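this one's structure only:
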């Protein structure tokens, strides 16, 4: 009949494989597509038990019927009439290979009776391969993301401080357990071949690392040790159990082997910490039982971390060298203080902790003709060599003008401003100049002028207060404003035993708080320390306030007790220079 011919054509040319089975599971019909998928012509499949002929485990072994989803699903379909489907089963092809199939089973009814089942299936290999490829890609992407996140986190730690030991300790902690069960860092001391183990971190047992940090034996020459090879070159070394089992050939190699003896490890990587071709130390990471061996990709990541750490060590050492040079240069630009009996004078200079540059902060004290002591504190704009040079220039100009011009501080400051404007390329600067005036034994007074500088602090028995007055504009502003500036003087008594503190803004300014808070804190701390000797006063004040955002210069004057220095026919105050 035409209808049967049509149905047969559909059955034969359907794009999916079709098997019909009887109630016992034997194949009673198969279309052409089924033969193409399984590699078995219909005549070869007819009469065969579908499960025994085709169903296999993923590894190709015979699959018990009770464990076969197609078999159990077909039985359930025959019993309940409800269809079933699946996608994780495999058919055995005629050539012995396996093909994953996507399938669906329904009951076959003939004249109201269940005559068997129909299994429709498709070759799932292409789709399955795509899924596996996607899963593998996602897994690789997740691993890459994790590695990049770790590198980013380590990079953030590496630039967080210039304290090398702390940076390397924090880095070793980040590596465990992400890339290691334990990590150790060996570092050369600056500009020497003296090695020290500065950091070690373990996953579980911190006590196992006890005693492993500290100085290490000298670098042998020659040596076949993997650690020495890393310290003599810039290539990472991957250690497997065979390499780890080799006997050591030097005391340094023995101390490195101690890591594995105490912490364990079947796989390890040693990478250099290097920059600009110079090796500063090494990073050793190890994996113990239960962790997989290191892969080439992980070695590459660790080598990159070692390179980044080496760059940080290099920068820290360069910073320390530059800082040392900068401090030495800055201190050479500052003059020694005179000893003026019975006055006590002390000064301190502290460079900024975050930069290795000379700056424009300065202090000065000298005795003028007639025995008057001049005190100066100043700050030239900038934190570089030109600022330091301009600072020295202004200091010398001020000294010369103060000695030559017999007048009040305001007049000297006006001459300095005029000279700075017309003969110097110095930028804007602030300065405070004071004369300590009085007869021997007192009373004493301070005559001063302020060119835009923070006000001095005077501490007496009655408390502490700033010598507040509307300060004159900073030096160098007259030319900017296009006008001649007239400066004025202030006068304040200096009671017996009082302390006068001159300072630069780095002592009270902080990005984290307003300057008012800094000045209140300075007054509180200075008042608490006023009973100390003037040298201890300066040291303790810096320690308590601990400025680190900018250069700081201090100049402290301690007045003698009442009557000290008074004598009949006494000579002018004795002046000595340190």
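Received the coordinates, thanks. If you're wondering where the values come from, they're calculated on a predicted model, not measured in any experiment.

use CA for all of it now, contacts and neighbours both
Fine.

Now do the buried residues in the strand or helix carrying residue 329.
Using DSSP states H and E, residue 329 sits within helix 296-333. For helix 296-333, the neighbour count (16 or more other CA atoms under 10 Å) marks 299, 301-317, 319-320, 322-323, 326-327, 330-331, 333 as buried.

Can you show me the strands along the stretch 101-250 of the chain?
For the stretch 101-250 of the chain, applying DSSP state E, counting those that start in this stretch gives strands covering 113-123, 182-188, 195-202, 214-215, 237-239.

Just send the ones you listed back as TSV, with mean neighbour count and distance to residue 99 too.
Formatted as TSV, the strands of the stretch 101-250 of the chain follow (neighbours: other CA atoms under 10 Å; distance: least, CA to CA, whole Å):
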stretch	mean neighbour count	distance to residue 99
strand 113-123	20	7
strand 182-188	26	45
strand 195-202	22	48
strand 214-215	13	61
strand 237-239	19	41
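
Any chance of TSV for those strands, columns distance to residue 98?
Formatted as TSV, the strands of the stretch 101-250 of the chain follow (distance: least, CA to CA, whole Å):
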stretch	distance to residue 98
strand 113-123	10
strand 182-188	44
strand 195-202	47
strand 214-215	61
strand 237-239	39
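
Compare those strands and give me the one nearest residue 148.
strand 182-188 (19.0 Å; CA to CA).

Presented hereafter is structure B, for comparison with structure A:
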């Protein structure tokens, strides 16, 4: 009978040891699942950050995203000054309205305490008990109680741009190494997003400045009054095609034009500049009707350029025995708005012509309207009244209502009010040009 070797037989574990091993294995699996879920959340957060280009929106999203990743109740982002110590911005998130009111007037961290320490160091900081930390300087009056802290620096092009602060996990536990790692990873992506937003703002600022340089500086048109406003689209970094111009003609008439080149790029901006320059030259042909000028402009543009489709409204205000005559023609553009003393605002609805660049062979109709003294003619681009969720008529009615309230004030105030209260959705450039006839009748 062959005996057995006890050394070759597995020894069953005790129930407690087996249970402990199972618990450890389950914990590892949970940690892996949690880590995988957090990694997916981090990737989603990075993608979300890359979609924002407004710097203020990017900074706020950085804080809220970090709070979500580690389950923090409070978060803040301190932006360092360009030169010197201290913060230029401090963006808190998670405070109630009452807490925000209690902290009104409290200065940004200046270099003292834990937040101040973060200003001078690049390394992440994890604190289990803020009050017990040797660098703690306490909280200002009205500050909500906070015990734990996780701070991570955000660098842009190798320079510390600011610091991300998180406090108070919802589960009551202190921040751990995994929290630090995921927030540090987020801070790296945040640096790229912040730099993109800063570059975007520089481009947008330069584009807007370039756009304004292309527009004319209105000269003295006495005895007429004139004012204009241009406003770029909100949240866009493009060049626009909106333009205007006004000048006195040799025959004593005052000419005014407003237009909108289709597109939002350098091509549109260049086309706008070319169109305005050509139109100025054509307007000096004495007494030519507005429709003929637009037709000649259309032929010229078609022959020597490849300009995109353009809408325009060209008007001449001519002296007449009883006052002035407004003679105008449109190329697919919204109608002028007339503000006459003692009368309700009204649009000069008339048969429109085709936009420039569609068919140069088709002529456009001319229209005429008598003007009394101190009458204002408002020309505008469609961005002022168009809204995707509203009918165009409602936008034009709203514009007329704003104009009625400011019709008797200065033309500068009128233009500013029309832009500030525009019924449009702000996603397109806006230009407004207003002319007012003299307060006395023209000489015979």
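That came through fine. All figures in this text were calculated on a predicted structure; none of them were measured in a lab.

Got a TM-score for the two of them?
The TM-score (TM-score structural alignment, normalised by the length of the second structure) is 0.82; 430 aligned residues with a CA RMSD of 3.9 Å.

rewinding a little: how much does the helix holding residue 329 of the first structure stray from the second structure?
Following the fit onto the second structure, the mean deviation recorded for helix 296-333 of the first structure is 2.2 Å by mean CA distance after the TM-score superposition for the first structure.

what's that helix packed up against?
Applying 3 or more CA pairs under 8 Å, 6 or more residues apart in numbering; DSSP states H and E, one finds that helix 296-333 of the first structure makes contact with helix 125-158, helix 164-175, strand 267-275, strand 278-287, helix 385-404.

ok and it relative to helix 385-404, angle-wise?
Using axes from the mean of the first three to the mean of the last three CA atoms, to 10 degrees, the direction of helix 296-333 of the first structure lies 10 degrees away from that of helix 385-404.

I'd like the helices and strands packed on helix 296-333 of the first structure laid out as JSON lines, including mean neighbour count and distance to residue 203 of the first structure.
Shown next, in JSON lines, are those (neighbours: other CA under 10 Å; distance: least, CA to CA, whole Å):
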{"stretch": "helix 125-158", "mean neighbour count": "14", "distance to residue 203 of the first structure": "16"}
{"stretch": "helix 164-175", "mean neighbour count": "20", "distance to residue 203 of the first structure": "9"}
{"stretch": "strand 267-275", "mean neighbour count": "26", "distance to residue 203 of the first structure": "15"}
{"stretch": "strand 278-287", "mean neighbour count": "24", "distance to residue 203 of the first structure": "10"}
{"stretch": "helix 385-404", "mean neighbour count": "19", "distance to residue 203 of the first structure": "48"}
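
Export the ones you listed to a markdown table and append columns for distance to residue 429 of the first structure.
As requested, these are exported to a markdown table (distance: least, CA to CA, whole Å):
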| stretch | distance to residue 429 of the first structure |
| --- | --- |
| helix 125-158 | 37 |
| helix 164-175 | 36 |
| strand 267-275 | 40 |
| strand 278-287 | 42 |
| helix 385-404 | 9 |
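
Looking at the ones you listed, which is nearest to residue 106 of the first structure?
Of these, nearest to residue 106 of the first structure by CA to CA is helix 125-158, at 22.9 Å.

quick revisit: on average, how far is the next helix or strand along the chain from the helix holding residue 329 of the first structure from the matching bit in the second structure?
Next along the chain after helix 296-333 of the first structure, taking DSSP H and E as the criterion, comes strand 338-340. Strand 338-340 of the first structure: mean distance to aligned residues in the second structure after superposition is 2.4 Å, counting by mean CA distance after the TM-score superposition for the first structure.

What angle do helix 296-333 and the first helix or strand past strand 338-340 of the first structure going along the chain make with each other?
Under the assignment DSSP H and E, the closest C-terminal helix or strand after strand 338-340 of the first structure is strand 344-350. Counting by the same axes, to 10 degrees, strand 344-350 of the first structure lies at 150 degrees to helix 296-333.

tell me what strand 344-350 of the first structure is packed against?
Using 3+ CA pairs under 8 Å, 6+ apart: strand 344-350 of the first structure touches helix 534-545, strand 552-558.

Contacts for it, please.
Residues from elsewhere that reach strand 344-350 of the first structure (CA atoms under 8 Å, 6 or more residues apart in numbering): 331, 337-339, 362-363, 534-535, 538-539, 551-560.

Map residue 427 of the first structure across to the second structure for me.
Counting by TM-score structural alignment, residue 427 of the first structure corresponds to residue 308 in the second structure.

neighbours around that match, how many?
Residue 308 of the second structure is flanked by 18 other residues according to other CA atoms under 10 Å.

Helix, strand or coil: sort out it for me.
coil (DSSP: H, G, I helix; E, B strand; the rest coil).

unless I'm mixing things up, it is touching residue 262, no?
Yes. Contact criterion CA atoms under 8 Å: residue 308 of the second structure and residue 262 qualify, at 6.1 Å.

Contacts only, for the residue positioned nearest the centre of the second structure.
The centroid of the second structure falls nearest to residue 235 when counting by CA atoms, centre = their mean (2.1 Å). Counting by CA under 8 Å, 6+ apart, residue 235 of the second structure touches 54, 427.

so the counterpart of it in the first structure, which of the three states?
Aligned by TM-score structural alignment, residue 235 of the second structure pairs with residue 354 of the first structure. At residue 354 of the first structure the chain is in coil, as set by three-state DSSP.

Kindly provide the distance from residue 354 of the first structure to residue 120 of the first structure.
Separation of residue 354 of the first structure from residue 120 of the first structure (CA to CA, to the nearest Å) stands at 74 Å.
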